[in-house]
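**Student:** sequence first, then the predicted structure:
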Amino acid sequence: MSSPKVTVLDFGIGNLFSVCRAVEKCGADVELVDTCPRADQVERLILPGVGAFAKCLAAMRRYGAVDLAREFAETGRPMLGICVGMQALFEIGEEFGEHPGIGLIPGRVQKLAPAPGENAFKLPHIGWAPLERPAPDRWDGTPLRSVLPGEYAYFVHSFHGMPEHPSAILATTHYGSTRVTAAVAHENVTGVQFHPERSGPVGLRILKQFIAG
């Protein structure tokens, strides 16, 4: 039996080496592509991304990843956005002005801000934080289905997605007393703000469940 195939887009921005190694460790064949494939050539798709929202989206557009992601979402096959790749799934990003995203998840990407009455905190938010589940059955049928609430993942970010519909929030965490969107999902599309490839056994379990579809 052949191994599951995962396509990782190489549009010049992303933690590609670590992502590919983690996916391979989970038993998949990884195809790292620097030329945009057609949607019908892809079984499972990973959108990586680091840095500023606008720069990442500009690179995605030059590569063709924005149109590919929209077309691939229509196939019903699994897609995963990581870090800024997760933020790219939203309609608008507010980093250094307003910039359009892919638009698969209604909402905006906004700067982390202290809760009312809380002292200012340092940005970026860097380090391990527990994953919280907004509803008891929210992780069923998603890549987080093997995670236990309170298990830790590794974050590096200053912005996070704010979905228009709360049902799109798959997981949260806290920075100080500020509630942070840690993961989002809509049908076959999942996005994680944390780095599963840097989150130890928890991250590998998430990638394995994504690969399993």
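**Tutor:** In hand now; what should we look at?
**Student:** could you use CA atoms for every contact and neighbour count after this?
**Tutor:** Noted.
**Student:** longest helix in the chain, please.
**Tutor:** Determined from DSSP state H, the single longest helix within the chain is helix 200-212.
**Student:** which helices and strands does that helix pack with?
**Tutor:** Here helix 200-212 touches helix 16-25, strand 152-157, going by 3 or more Cα pairs under 8 Å, 6 or more residues apart in numbering; DSSP states H and E.
**Student:** and the shortest one, how far from the chain's centre?
**Tutor:** Centroid separation between strand 152-157 and its chain, computed with Cα atoms, centre = their mean, to the nearest Å, is 12 Å.
**Student:** contacts for that strand, please.
**Tutor:** 83, 123-131, 193-196, 198-200, 202-203 (Cα atoms under 8 Å, 6 or more residues apart in numbering).
**Student:** likewise stretch 59-66?
**Tutor:** Identification of contacts with stretch 59-66 by Cα under 8 Å, 6+ apart yields Leu9, Phe11, Gly12, Ile13, Thr35, Cys36, Leu57, Asp67, Ile102.
**Student:** again, only using 10 Å
**Tutor:** 9-13, 34-38, 47, 49, 54, 57-58, 67-69, 71-72, 85, 88-89, 101-103 (Cα atoms under 10 Å, 6 or more residues apart in numbering).
**Student:** next up, a second structure to put side by side with the first:
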Amino acid sequence: MSLPPLLPHDGVAAELNPRAAASRGAGSRAPRVVVLDYGFGNVRSAVRALERVGAQVELTADNDAALAADGLVVPGVGAFAACMAGLRAVRGDQVVDRRLAGGRPVLGICVGMQVMFDRGVEHGVESDGLGEWRGVVERLDAPVVPHMGWSTVEVPAGSRIFAGVEHERFYFVHSYAAQAFTQGHDDAADPRFTPPLVTWAHHGTATRGARFVAAVEDGPLAATQFHPEKSGDAGATLLENWVTSL
């Protein structure tokens, strides 16, 4: 069964501002956000965190709702291959593709970010991802794995989702990550092309550790390896920045 047509975006882009939700006029409609419920992810904490920053949130696997929402959040915890299987089971892979093709915002969190890459390798088994970005998600090359706890990140100039929290720490819990990022867009030679903004983090010691992709902002697609819903005020500001852009 084919997916329904992608609905036009009826929202108006807002200026990204950590306090934008609080200052939204009484007559303004709260952005509608769907958290994709496909069996993997800290969905309840994500829903609560998004509601606290002003979103009207629905937790569902319904394709119509996911396509119609102002924003779609793809959470994810556990194994790369299992998350991909869960996404395909609810046709979430098609929903993500359709939304991005129409310029509609998508936010991936943790393994929800990892599956945006071409491939994931776990225990010697390679699995296909959604292929939105070129790259391989692999086990961290660090003395202690998993990487669990608070870490600072290297935010590039011009980041919108990190506005106001560029120097803050965020909460990570993962054993795998993309440790390289290849631009690889077919239209990279086009002068109108805007390359993705990649935020990096480091786990390990000064002599041995892994530098990995902590977040990516790429047009309508944004994603974080860390858990903004567990990252206190900094994570709330990041989510608010994303919600107020819808």
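**Tutor:** Thanks, I have it. Just so you know, these numbers come straight off a predicted model, no measurement behind them.
**Student:** TM-score them against each other, please.
**Tutor:** For this chain pair, the superposition-based TM-score is 0.89 by TM-score structural alignment, normalised by the length of the first structure; 202 aligned residues with a Cα RMSD of 1.6 Å.
**Student:** isn't Ala223 of the second structure right up against Ile109?
**Tutor:** Yes - with contact defined as Cα atoms under 10 Å, Ala223 of the second structure reaches Ile109; the gap is 5.7 Å.
**Student:** list residues touching both of those two?
**Tutor:** Listed as contacting both Ala223 of the second structure and Ile109 by Cα under 10 Å, 6+ apart are Val73, Val74, Pro75, Ala215.
**Student:** as CSV, these with distance to Val125 of the second structure, secondary structure and neighbour count would be great.
**Tutor:** Compiled in CSV, these are given as follows (distance: Cα to Cα, whole Å; DSSP: H, G, I helix; E, B strand; the rest coil; neighbours: other Cα atoms under 10 Å):
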residue, distance to Val125 of the second structure, secondary structure, neighbour count
Val73, 27, strand, 26
Val74, 23, strand, 26
Pro75, 22, coil, 26
Ala215, 24, strand, 25
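**Student:** which one of the residues you listed is nearest Gly164 of the second structure?
**Tutor:** Ala215 (15.6 Å; Cα to Cα).
**Student:** I figured the closest one was touching Val111, is that so?
**Tutor:** No - counting by Cα under 10 Å, Ala215 of the second structure stays clear of Val111, with 11.8 Å between them.
**Student:** what touches both of those two?
**Tutor:** Common contact partners of Ala215 of the second structure and Val111 (Cα under 10 Å, 6+ apart): Ala223, Thr224, Gln225, Phe226.
**Student:** same for the helix or strand containing the first one, what does it pack against?
**Tutor:** Yep, that's Ala223 of the second structure we're talking about. Per DSSP states H and E: Ala223 of the second structure is located in strand 221-224. In terms of contacts (3 or more Cα pairs under 10 Å, 6 or more residues apart in numbering; DSSP states H and E), strand 221-224 of the second structure is packed against strand 71-74, helix 92-101, strand 106-109, helix 111-114, strand 197-204, strand 209-218.
**Student:** in the first structure, what stretch matches it?
**Tutor:** With TM-score structural alignment applied, strand 221-224 of the second structure matches the range 189-192 in the first structure.
**Student:** circling back: so can I have a markdown table of the helices and strands packed on helix 200-212 of the first structure showing distance to Gly213 of the first structure and mean neighbour count?
**Tutor:** Putting these into a markdown table (distance: least, Cα to Cα, whole Å; neighbours: other Cα atoms under 10 Å) gives the following:
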| stretch | distance to Gly213 of the first structure | mean neighbour count |
| --- | --- | --- |
| helix 16-25 | 13 | 17 |
| strand 152-157 | 21 | 20 |
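**Student:** can you list these in JSON lines and add distance to Lys5 of the first structure?
**Tutor:** Converted to JSON lines, these look like this (distance: least, Cα to Cα, whole Å):
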{"stretch": "helix 16-25", "distance to Lys5 of the first structure": "10"}
{"stretch": "strand 152-157", "distance to Lys5 of the first structure": "25"}
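**Student:** now the buried members of the contacts of strand 152-157 of the first structure.
**Tutor:** Listed as buried from these are 83, 125, 129-131, 193-196, 198-199, 202-203; burial here means 16 or more other Cα atoms under 10 Å.
**Student:** pick out the most distant pair among those.
**Tutor:** Within those, two members stand farthest from each other by Cα to Cα: His125 and Val202, at 19.3 Å.
**Student:** roughly how far is the match of strand 221-224 of the second structure from the heart of the chain?
**Tutor:** Relative to where its chain is centred, stretch 189-192 of the first structure has its mean C-alpha point 5 Å off (Cα atoms, centre = their mean).
**Student:** what's the average distance for it when superposed on the second structure?
**Tutor:** In this overlay with the second structure, the average offset of stretch 189-192 of the first structure from its partner residues is 0.5 Å by mean Cα distance after the TM-score superposition for the first structure.
**Student:** quick one, what contacts the closest residue to Arg104 of the second structure other than its chain neighbours?
**Tutor:** In this structure, Arg104 of the second structure finds its nearest non-sequential neighbour in Pro220, 5.7 Å apart by Cα to Cα, 6 or more residues apart in numbering. By Cα under 10 Å, 6+ apart, the contact set of Pro220 of the second structure is Gly71, Arg99, Leu100, Ala101, Gly102, Gly103, Arg104, Pro105, Val106, Leu107, Leu246.
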